[in-house]
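>>> Here is a sequence together with a model predicted from it:
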Amino acid sequence: MSILALGLNHKTAPVEIREKVTFGPDIIAGALRSLQENPAVKETVILSTCNRTEVYCILNEEDHEPLADWISRFHGLPSDRVMPYLYSHFGLDAVKHLLRVSCGLDSLVLGEPQILGQVKAAYQTATDTGTTGKLLYKLFQHAFSAAKQIRTDTNIGNSPVSVAFAAVSLAKQIFSDLSEQTALLIGAGETVELAARHLSQNGIGRIIVANRTVERAHQLAAQFEGYAIALTEISNHLAEADIVISSTASPLPVLGKGTVESALKERKHRPIFMVDIAVPRDIEPEVADLSDIYLYTVDDMDEVIQENMRSREEAAEQAEEIIEHYVDDYMGWLRSLDAVELIQDYRGCAEQLRDEVMKKALQQLAKGKSPEEAIRFIAHTLTNKLLHTPSTQMRQAGFNGQIELLEAANTLFQIKKTDNKT
């Protein structure tokens, strides 16, 4: 068996590729079951976020080509459209990759905390679907524990650096005084909530929250004295917005070029700053062609993020050391599984010998032998039977000059020298 991490992320693939291979909530269970049908796959988890799509598998063999092809086929894409952007990690490297991802060390924003919740949700979905087992259970528990310790023991989460923070920082560069501006937030997930929090802390004038579920929009808007609307009402309120930040799970754009053009006319071409954090994108790319529109995607946030992440680099070095410890621990546990079957067989043999000797001892008692004689028979016979094969093998190892085997036997049996003098 081997562990595989296969996928693509913001480092290897542009947003126009990433958005084509996402696994939304409505299809991920079916995707997990489809992947599990591959005879090489024993366990699997799919992680799909704005910045990455990754498949974690326990395989019967080290052959990931069919799985890479599966990603393309599942999304109806030619293999050569996806393959150039894929990376794969096996064994120890796969374990380390998952731990680094869970701790935010592989994120667009170094150390961002949202990814841990996304990893936990991905694992829970796979567990609910029935595609995980004890190997991935142990692996993901290690990832969660490592992330928790890194948050506790390092300062990696102390600086407010995230895609949402970067978006608000950029808005502050464009609008010197946010108190005069209105922000329209599309979606009501963690990223949008974080953006709302940063906007509020920077004194935004008004917040409008648009979401498919209006009740959830109301809950979020109420925290920041804003008001909520449905996605279908965006066209009626877009002209009020100076800032638009969008992050939904919609498979199709929720804001088109025509709607934005109408809003600009109503605003008399006062500019609108837009940030599309979603993958697939929420805002049609053609919107960027309009005058008075400043549209940024997650990929455009990189420069802003780089300026705000330097304080986390030292903490990241400490985090890497913690990760190494957890990787070593998991790999040690994985190697220990190889001994489980041997231990079970060894115990089975010993128990079989015990039963045979006990049976004979009971027969002796039935024939009138004393308990003391029966006990002596058990001790003598069982000792001889248990020691016969190891003694024979060690004697042969000495004859063959296999010193390493003798040293291993000494380590295995923890043999202590005894004084035979009387």
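Looks like it came in fine.

>>> Please count neighbours and contacts with C-alpha atoms only from this point.
Noted.

>>> name the element G30 belongs to?
Per DSSP states H and E: G30 is located in helix 28-36.

>>> cool, and D328?
For D328, the host element (DSSP H and E) is helix 313-366.

>>> buried sites along the helix holding G30?
For helix 28-36, burial by neighbour count (16 or more other CA atoms under 10 Å) applies to 28-29, 31-32, 35-36.

>>> Name the residues that touch that helix?
Contact partners of helix 28-36, identified using CA atoms under 8 Å, 6 or more residues apart in numbering, comprise 23, 41-46, 67, 70, 74, 125-126, 129, 131.

>>> so who does I207 touch?
Going by CA under 8 Å, 6+ apart, I207 touches 182-185, 196, 221, 224-227.

>>> here comes the other one, which I'd like you to weigh against the first:
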Amino acid sequence: MAVLVLGINHRTAPVEMRECVAFAPETLPSALRQVVDTKRVSEVAILSTCNRTEVYCATDLDGERQLLDWLGGFHSIDALELAGCCYVYWQDEAVRHMMRVASGLDSMVLGEPQILGQLKDAYASAREAGTVGRELTRLFEQSFSIAKRVRTQTSIGENPVSVAYAAVAMSRHIFSDLSENRALLIGAGKTIRLVAQHLRELGLIDITVANRTLERAEELAAEMGGQGIRLSDIPEVLPNADIIISSTGSPLPILGKGSVERALKQRKHRPMFMVDIAVPRDIEPEVRELSDVYLYTVDDLREVIEENIRSREGAAREAENLIESGVSEFMYQLRALDAVATLKQFRGQAERVRDDEVDKAVRALQAGADAETIVRSMARALTNKLLHGPTVQVRKATAEGRADVAEWLRELYDLSPGRPNGKGGNADGNAAVEPIFVAEQRQKV
């Protein structure tokens, strides 16, 4: 099994495509189980945010095609169209990508901290669904550890700038003094909470929070000194809102062109600033056609975000070094684990040979044979049987010009040139092997 990451993000696809492959929280458990039911994938976790959808797998080398077909089928998208927007990483590249994602280095806003929490949620969902095992568990835990080191050992987290902050910062291009404006925030998740905090820091105090669950809306609004309402109450407060920022998990738009048009008439066409952070989108794209409405999506925040990237490039280079260290450490551990199965098989084979020879010796002793003769015979048989396979393969490899196999044998058994090795050994360490080969030839004759 190998580690595979297949994904789509803000760099490879527009928001229209990203919203088509987004996973709603209620569909995630069944989606995870469907992936492992393909049999090509033994472990899987899915990360789905406004900027990316990524599938993390432990799979065989044929799993990529089947995974792409499954993703397209699940979302009713042509696999070829999807393939044009996807990226695929294997093994160390997959590990490196996941650590960069966890550390905020692959985010639209360089170093943003929210993605780590989202990745932890993805891991928790996969654990709850029973679709992660030893390999992905180790990868997630190592990625979380590296992300923590990046946060504590570099300055990438100083003066944090997130998509939420970028949305609020852009509103100042329309309204110079936010303290005189009113905000309507749609949703009550982590992103909207950050938006509310940033608005308060910039002086805006009149905040209304709309959410499907009234209790959650009122809880967040109370923290900000605002009011909470249901989504169904939005048309009543919309005419009074200067700033509307939305981030929900709704599969369908919450604000349509008609309702915004009616609100504008009541406002006598005073401008409205809107940011739709959600994927799928909460605000119908046609709203952008209305005069006096400034509607932005996550893809429109690039200018603010690029400025943030420039200010954090130095810290990002330090973070990349930490990530490279983490990748090397993880791959070393992965290779060591891969060797465990081979070593178990090797030891098991040797133990079977040993047990067979011990059983023969015990039977001979019980029959009254000479003990010294039996011990010597058993030792000779063990030596011949244990070294027969390596002897044949080393001779064959050397004859074929693969001298590295003989060098591996020297390293494995510490057969340093010029040093005798055991009774009758010579400078080349061949004396212990030659009798076995000769004995084999005699037996063939």
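Yep, that arrived. Quick caveat, the model's predicted, so the values are computed rather than measured.

>>> pretty sure V15 of the first structure is in contact with V279, am I right?
Yes. The criterion here is CA atoms under 8 Å, and V15 of the first structure meets it with V279 at 7.0 Å.

>>> hey, what's in contact with both of these two?
Common contact partners of V15 of the first structure and V279 (CA under 8 Å, 6+ apart): N51.

>>> compared with the second structure, how much does the helix holding D328 of the first structure deviate?
Averaged over the aligned pairs, helix 313-366 of the first structure sits 3.0 Å from the second structure after superposition, using mean CA distance after the TM-score superposition for the first structure.

>>> Give me the helices and strands touching that helix, please.
With contacts defined as 3 or more CA pairs under 8 Å, 6 or more residues apart in numbering; DSSP states H and E, helix 313-366 of the first structure has these neighbours: helix 91-102, helix 134-153, helix 371-399.

>>> what comes up buried for the longest one?
Along helix 371-399 of the first structure, the positions that meet the burial threshold by neighbour count (16+ other CA under 10 Å) are 374, 377-378, 381-382, 394.

>>> Quick check: next helix or strand after that helix?
Per DSSP H and E, the first helix or strand lying C-terminal to helix 371-399 of the first structure is helix 403-413.

>>> If you count contacts, what does that next one end up packed against?
For helix 403-413 of the first structure, the packing partners by 3+ CA pairs under 8 Å, 6+ apart come out as helix 371-399.

>>> How much space separates K11 of the first structure from D69 of the first structure?
Look at K11 of the first structure and D69 of the first structure: by CA to CA, to the nearest Å, they are 21 Å apart.

>>> Mind checking which of the two has more residues around it?
It is D69, of K11 of the first structure and D69, that has more neighbours when counted by other CA atoms under 10 Å, with 16 against 13.

>>> Identify the residue nearest the more buried one in space, chain neighbours excluded?
Nearest residue to D69 of the first structure in three dimensions, chain neighbours excluded: S79, at 6.1 Å (CA to CA, 6 or more residues apart in numbering).

>>> The one you found touches P66, doesn't it?
No. When contacts are counted by CA under 8 Å, S79 of the first structure is not listed as touching P66 (10.7 Å).

>>> what about the two, which has more around it?
Comparing S79 of the first structure with P66 by neighbour count (other CA under 10 Å), the higher total belongs to S79, at 14 against 10.

>>> need the contact list for the residue nearest the centre of the first structure.
Residue closest to the mean C-alpha point of the first structure, counted by CA atoms, centre = their mean, is V119 at 4.0 Å. Residues in contact with V119 of the first structure (CA under 8 Å, 6+ apart) are 47, 102.

>>> Where do the strands of the stretch 1-150 of the first structure begin and end?
Using DSSP state E, counting those that start in this stretch, the strands of the stretch 1-150 of the first structure run over residues 2-9, 41-48, 52-59, 87-90.
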